[in-house]
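>>> need coordinates for the below:
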Amino acid sequence: MNKPRHFISLLDLSSVEIRALIQRAISLKNARNPDFQPLKGQVLGMIFEKSSTRTRISFETGMTNFGGSAIFLSPRDTQLGRGEPIKDSARVISSMVDAIMLRTNDHATVTEFAEHSSVPVINGLTDLLHPCQLLADMQTYFEHRGDIQGKTVTWIGDGNNMCHSYINAAIQLDFNLRIACPDGYSPNADMLKSAGDRVQMFASANEAANGSDLIVTDVWASMGQEEEQKLRERAFEDYQVTQTVMNHAHADALFMHCLPAHRGEEVAAEVIDGQHSVIYAEAENRLHAQKALLELLMCA
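As a prediction, the model looks like this:
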């Protein structure tokens, strides 16, 4: 039996495939054809260790749009939550569904699950990466400004899973990434090294934003880090995306945030609700980018 194709990281697709997927997502968004049901009768198992708004709705709606269905599974609903070995769960669940999406804490959970799954496994978010969000972000940029190759993107804030996925995107789509993080919150050193000179680190948000085409940020304390909130507020106080920061970027620069956002913390309200912001198109594109991804993996 052929091994299934998984989507754990942007590095699992070639740069040509990512660009084709983005264009396919744009086509699916524009066509909105209810008669196109390539996944009719197919089932996506969705395993959530972490709660979600956009991930659950977009995958469930995408499967429904394509004529298939999705099953929502939380730790309370499965033996995974009671300590069943991951390889056992993977083998059993994958024998009953056509693809699996996991949104989990530990990245190793997804990689081990994929290793033992007989169907495609999609990374819906881990502590290391959030590749599905990057597909949506890149689709949004392509729609508004064309290909991102050779452009300058600035990440401001925590060197978290979103930052790591932007590093992978810079490698795959050949853009320059500037990262501004406070001491102690830098991205994974090995991932930084893998990107070579495509990525530069900055101590100042304003300096990192100079000449940028896209500014991106995320919450200062992600899910599970709430107890660090006060500590992080002090560490990140100079890393809010303000209008001053945006003024250092190109006049037509875009602003993105994967949401949920805290206005007045990582981003000023006048920025996220202003003319540079494309956050709602970005959020909607989770649906279209993931439909293109489901088609790629499940119709192969």
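
>>> CA only for contacts and neighbour counts going forward, please
Noted.

>>> got the contact list for residue 43?
For residue 43, the contact set (C-alpha atoms under 8 Å, 6 or more residues apart in numbering) comprises 63, 68-71, 97-99.

>>> residue 80 touches residue 87, doesn't it?
No: using C-alpha atoms under 8 Å, residue 80 is not in contact with residue 87; the gap is 10.2 Å.

>>> gap between the two ends of stretch 172-185?
24 Å (C-alpha to C-alpha, to the nearest Å).

>>> oh, I was asking about stretch 144-164
23 Å.

>>> do the same with stretch 272-286
18 Å.

>>> now it: buried residues?
272, 276-279, 281-283, 285-286 (16 or more other C-alpha atoms under 10 Å).

>>> need the max-distance pair from the residues you listed.
Using C-alpha to C-alpha, those span at most 19.5 Å, a distance reached by 276 and 286.

>>> what's the local residue count around residue 23?
17 (other C-alpha atoms under 10 Å).

>>> contacts for the host helix or strand of it?
Taking DSSP states H and E as the criterion, residue 23 maps to helix 15-31. With contact meaning C-alpha under 8 Å, 6+ apart, helix 15-31 is reached by 135, 138-139, 142-143, 172-173, 288-293, 296.

>>> distance from the chain centre to that helix, please.
16 Å (C-alpha atoms, centre = their mean, to the nearest Å).

>>> tell me the helix or strand right after it.
The C-terminal neighbour of helix 15-31 among helices and strands, as given by DSSP H and E, is strand 43-48.

>>> does the spatially most central residue of the chain sit in a helix, a strand or a coil?
Computing the C-alpha centroid of the chain and ranking residues by C-alpha atoms, centre = their mean puts residue 133 first, at 2.3 Å. Following DSSP: H, G, I helix; E, B strand; the rest coil, residue 133 is assigned to helix.

>>> I'd like the structure of this one too, to check against the first:
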Amino acid sequence: METLINFAADLKKKEKHGIPQRFMSGKHIALIFEKQSTRTRSAFTVAAAKLGANVEYLNKNDIQLGSKESVEDTAKVLGSMFDGIAYRGDHQTTVESLGEHANIPIWNALTNEWHPTQMLADFLTIKEHLGTYKGKTITFVGDGRNNVSHSLLVTGAILGANINILAPESLQPAMSVQKIAYDIAKGSGSKLLITSDIEKGIANSDAVYTDVWCSMGEEDALDERVKLLSDYQINQKLMDMTGKKDTIFLHCLPAIHDKSTDVGKLAYEKFNVDGLEVTDDVFRSPASKVFDQAENRMHTIKALIAVTCGNVH
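As a prediction, the model looks like this:
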């Protein structure tokens, strides 16, 4: 992971200076996306094109994956034609089955359980703004059971960062994920804290990270989540509780920070709040590095697909 993060930083610098990076000329990659996407789809498409690869986008209506054709059969067919496949969908078992049978690189572009490509962008962003991620305290606030929180907990443990998960007890990471992270942390020196105590969880945070309160497919749970998470909104008062002047704010996006979206309007009408997981003033503040994160999705995915599928060396 450190190799990928460092390589992404190098590719980003070279791109800013107009240095070509055609490591995948003549390659063909497929994007199988069963879930909506803005940043991930754009990042894979642009990254592949910049590297010289051709991209074919396949949504769930284009192919028979899992319906009329098994994942194994689909993997073998596409694996004989493409040089790499990115999969974004519900089930971790699907992406693992593709990896088992396709005989080409398979990239997890998001499942219900994990969001690994997001982590590459996050830790590159942290390194850019804090100098390093090792020993830094990154606090995730909100729904601690989702794929971003799970991925952050494990990735932080791998990379030697200190990870706090600040969430109500009913929304804390799965015990199986906690075990993975704590086992890894024994070797890396990472310090992990999972708590519902806001003051304890937010103190000394170098980065504060949040995500939407209702993930894709959970919009019906908005009322319940607002009741559970209203005290965990990222506002300036919470940011000040870190005790540090240079704490940065992170969000994997999209964010409900004002009334400019349908969900934001609904939240205002139902709960009289202008923003859900983060207030607009924090989202637009100098501490906010969310658009650097978004750009870094492309640079880190470029590094990932170049190393695993391209002619880098």
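
>>> out of the contacts of helix 15-31 of the first structure, who's the most crowded?
In these, the most neighbours by other C-alpha under 10 Å go to residue 289, 31 neighbours.

>>> in the second structure, which of the contacts of residue 43 of the first structure still touch?
Counting by both residues aligned by TM-score structural alignment, their matches' C-alpha atoms under 8 Å, the contacts of residue 43 of the first structure that remain in contact in the second structure are 68-71, 97-99.

>>> generate a PyMOL selection restricted to the buried subset of the residues you listed.
Selection of buried members from these for PyMOL, criterion 16+ other C-alpha under 10 Å:
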select buried, resi 68+69+70+97+98+99
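
>>> and the kept ones among the contacts of residue 43 of the first structure as JSON lines, adding secondary structure and distance to residue 196 of the first structure?
As requested, those are exported to JSON lines (DSSP: H, G, I helix; E, B strand; the rest coil; distance: C-alpha to C-alpha, whole Å):
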{"residue": "68", "secondary structure": "coil", "distance to residue 196 of the first structure": "41"}
{"residue": "69", "secondary structure": "strand", "distance to residue 196 of the first structure": "42"}
{"residue": "70", "secondary structure": "strand", "distance to residue 196 of the first structure": "40"}
{"residue": "71", "secondary structure": "strand", "distance to residue 196 of the first structure": "41"}
{"residue": "97", "secondary structure": "coil", "distance to residue 196 of the first structure": "40"}
{"residue": "98", "secondary structure": "coil", "distance to residue 196 of the first structure": "37"}
{"residue": "99", "secondary structure": "strand", "distance to residue 196 of the first structure": "34"}
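
>>> counterpart of stretch 112-129 of the second structure in the first structure, which residues?
Mapped onto the first structure using TM-score structural alignment, stretch 112-129 of the second structure covers residues 127-144.

>>> quick one, helices of the first structure?
15-31, 54-65, 86-94, 107-116, 131-145, 161-173, 189-195, 205-209, 229-235, 243-248, 269-272, 279-298 (DSSP state H).

>>> neighbours of residue 40 of the first structure, how many?
Residue 40 of the first structure has 14 nearby residues by other C-alpha under 10 Å.

>>> check contacts around the residue lying closest to residue 116 of the second structure once chain neighbours are set aside.
Spatial nearest neighbour of residue 116 of the second structure, excluding adjacent residues (C-alpha to C-alpha, 6 or more residues apart in numbering): residue 151 at 6.3 Å. The contact partners of residue 151 of the second structure, by C-alpha under 8 Å, 6+ apart, come to 114-116, 119.

>>> quick one: map residue 87 of the second structure onto the first structure.
Match for residue 87 of the second structure (TM-score structural alignment): residue 102.

>>> typo on my end, residue 21 of the second structure
So, by TM-score structural alignment, residue 21 of the second structure is matched to residue 36.

>>> which ones are touching that match?
Residue 36 of the first structure neighbours (C-alpha under 8 Å, 6+ apart): 66-67.

>>> distance check, it against residue 295 of the first structure.
In terms of C-alpha to C-alpha, residue 36 of the first structure sits 11 Å off from residue 295 of the first structure.

>>> equivalent analysis for residue 156 of the first structure, please.
Taking C-alpha to C-alpha, one finds residue 156 of the first structure at 33 Å from residue 295 of the first structure.

>>> repeat for residue 135 of the first structure
14 Å.

>>> my guess is residue 95 of the first structure contacts residue 89, does it?
No: contact criterion C-alpha under 8 Å: residue 95 of the first structure and residue 89 do not qualify, at 9.9 Å.

>>> list the contacts of residue 108 of the first structure.
Here residue 108 of the first structure is in contact with no residue (C-alpha under 8 Å, 6+ apart).

>>> same check, this time on residue 164 of the second structure
Contacts of residue 164 of the second structure by C-alpha under 8 Å, 6+ apart are 137-140, 153, 192-195, 201-202.

>>> ok, now with 10 Å
137-141, 149, 152-153, 156, 191-195, 200-203, 205, 208-209 (C-alpha atoms under 10 Å, 6 or more residues apart in numbering).

>>> would you show me how to pick out the buried ones of the residues you listed in PyMOL?
Applying 16+ other C-alpha under 10 Å to the contacts of residue 164 of the second structure, the buried members can be selected in PyMOL as follows:
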select buried, resi 137+138+139+140+141+149+152+153+156+191+192+193+194+195+201+202+203+205+208+209
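
>>> roughly how far does the aligned partner of residue 178 of the second structure in the first structure sit from residue 182 of the first structure?
Counting by TM-score structural alignment, residue 178 of the second structure corresponds to residue 192 in the first structure. Look at residue 192 of the first structure and residue 182 of the first structure: by C-alpha to C-alpha, they are 16 Å apart.

>>> just residue 195 of the first structure next, same as before
Counting by C-alpha to C-alpha, the gap from residue 195 of the first structure to residue 182 of the first structure is 20 Å.
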